[in-house]
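Q: Generate a structure from the sequence data that follows.
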Amino acid sequence: MTSTTRPFRSLLYIPGSKERALDKARALPVDAILFDLEDAVMPEAKVEARATLLAALGEGGYGKRAKIVRINALDTEWGEGDVAALKGADIDAILLPKVNSAKDIDRLAALCDVPIWAMMETPLAIFNALEIAAHPRIEGFVAGTNDLAKELNCRTRPDRLPMQMALQTMLMAARAHGVVATDGVYNQFKDEAGLEAECEQGRDLGFDGKTLIHPAQVEIANRVFAPSEAEIDLARRQIEAFEAVLASGQGVAVVDGKIVENLHVETAKKTLAQAEAIAEAG
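A: Got it, this is the predicted structure:
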């Protein structure tokens, strides 16, 4: 599956330094694993974490889960070393933190030959989101909402109103260039109701999925960001009604009292394709 068809409902951060967590991730029902060499690893453990992660990747066993490694920023003492260590590793992409512009993607692109994802976690990243999304090596965006909140000096609210401009700007840029867009983390991992509400908001906005910090959050993200049975049923009926009208050459397609036009059929086909991709991913 390509990055545009494979599901990205749940993306779980796993510390690259923790052998037990790396092993446990092999059995988790996540769509993607974000192997973390940055924030989840203390400075004194970063070099050793590379070897630990490479050993886990070499052992394999992660199945169809997307394997994405978040390296340290390239302006740190570890960034370029992370990239060099990952050459030839069995990964699907590198996630670059602290991106500010497409020039940061250029720098990483010159060092590796795998797809690149960008952490969108600075004001400059948001203002430059369109040029970043347009970069030929970019396949995905991750909203770095914790860092954004710090940079903006905004308050944390359940409705995330102070964050909406940044989230929507990032999302529109991603959609303009066919880039995967994933929502930021929910920090209170024991608050299931709060997580579900934030997942619902992210799904309503149009995000493909949510980044997670704990395995207990996976089920909710997978459920919310997947098409519901009602949505799948509606999609099928819309397609059938529209095709029936085209075959007859007369009338207007109507489902549940609403007119069905070509744009609705396109959305319906995407819904069914997403459901099929989720089923294929297992």
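
Q: From here on, just use CA atoms for contacts and neighbour counts.
A: Will do.

Q: count of neighbours near the residue nearest to residue 244 when sequence neighbours are not counted?
A: In space, and not counting its chain neighbours, residue 244 is closest to residue 253: 7.9 Å by C-alpha to C-alpha, 6 or more residues apart in numbering. When neighbours are defined as other C-alpha atoms under 10 Å, residue 253 has 20 of them.

Q: compare with the first, here's sequence two:
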Amino acid sequence: MHHRPYRSALYIPGSKDRALDKARGLPVDVILFDLEDAVAPDAKAPARETLAAALVAGGYGPRLKIVRINGLDTTWGADDAAAVATMACDAVLLPKVNGPEDVDALAALVPDLPIWAMMETPQGILNAAAIAAHPQIAGFVLGTNDLAKDLNSRGRAALMTSLQICMLAAKAAGIVALDGVYNAFKDEDGLRGECAEGRDMGFDGKTLIHPAQIAIANAAFGPTKDEIDLARRQIAAFETAEAQGQGVAVVDGCIVENLHIVTARATLAKSDAINALETS
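A: The predicted structure is shown next:
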């Protein structure tokens, strides 16, 4: 289980100074600095310099700083990778990963950076387990818009198999998995529902396209007060039972075994990590 919070991951254009500066003050857990979709073709080369300067200037605190490059099969990908290799970032995000060989190609260019994979093609979904098992892969980001386009599908339900395959692969490999974006950024109820669904599936957080979505994602993917309270009571009851030579406890009419205590302690650790992040 990952105790570091990944509740909210906001895409920020790497070419826009104003957006890069605003991101320094946003209560987001992960910043996805984008050199791909959010940057026009004629702005991609200068965007590298703009982003590199912003990262050197710092001010992003403990937020995880991930740079999404263009694919290595594009005109800009190799130069992006070379630039990112020297940037003050935490990881690099590779779009349209179809298999572990794509990760190998990037790893040769950024040997010292963790790699995250955009899971957004049918071939990539079918190879999710092999991609997740790559030694340099640290996380998945679901690219639900591109995936829906390739599948010629409509609606979230059509993506469920793909989401679940990626979730299984991520959990098996012990890496992070972030759910795809919700496009209607003014639809708070819709975002809240999709965040709850993603959290129930096991995703660690939600990728976002607008700062207005941050608070909802943070609330959905962080432990609630009731969950924190239950975790504390489960741990206390189990420790009392152990002291009495018993292997199980009962809390709120439910059996509590060691496996529940693992989850309870992870809940408290995540809560502590969120508090540390928000007060830093």
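
Q: Distance of the residue nearest to residue 244 of structure 1 relative to residue 235 of structure 1?
A: 13 Å (C-alpha to C-alpha, to the nearest Å).

Q: repeat for residue 53 of structure 1
A: 42 Å.

Q: what does residue 228 of structure 2 align to in structure 1?
A: Using TM-score structural alignment, the partner of residue 228 of structure 2 in structure 1 is residue 232.

Q: equivalent range in structure 1 for stretch 171-190 of structure 2?
A: Using TM-score structural alignment, stretch 171-190 of structure 2 pairs with 175-194 in structure 1.

Q: Check which residues of that stretch are buried.
A: Residues of stretch 175-194 of structure 1 classed as buried: 177, 178, 179, 180, 181, 182, 183, 184, 185, 186 (neighbour count, 16 or more other C-alpha atoms under 10 Å).

Q: now stretch 201-221 of structure 1
A: Using 16+ other C-alpha under 10 Å as the test for burial, stretch 201-221 of structure 1 gives 201-203, 206-215, 217-218, 220-221.

Q: Also stretch 9-25 of structure 1?
A: Neighbour-count burial for stretch 9-25 of structure 1 [16+ other C-alpha under 10 Å]: 9-17, 19, 22-23, 25.

Q: same deal with stretch 83-100 of structure 2?
A: Residues 83-85, 87-89, 91-100 are the ones in stretch 83-100 of structure 2 that count as buried (16+ other C-alpha under 10 Å).

Q: one step back: how far off centre is the match of stretch 171-190 of structure 2?
A: Chain-centre distance of stretch 175-194 of structure 1: 8 Å, with C-alpha atoms, centre = their mean, to the nearest Å.

Q: Please look at residue 145 of structure 1 and residue 119 and confirm they touch.
A: No - in terms of C-alpha atoms under 8 Å, residue 145 of structure 1 does not count as a neighbour of residue 119; the distance is 9.6 Å.

Q: Run through the residues that contact the equivalent of residue 22 of structure 1 over in structure 2.
A: Under the alignment (TM-score structural alignment), residue 22 of structure 1 maps onto residue 20 of structure 2. Residue 20 of structure 2 makes contact with 12, 13, 14, 51, 54, according to C-alpha atoms under 8 Å, 6 or more residues apart in numbering.

Q: OK, contacts around residue 267 of structure 1?
A: Neighbours of residue 267 of structure 1 in contact, by C-alpha under 8 Å, 6+ apart: residue 235.

Q: Fine by me, we can end here.
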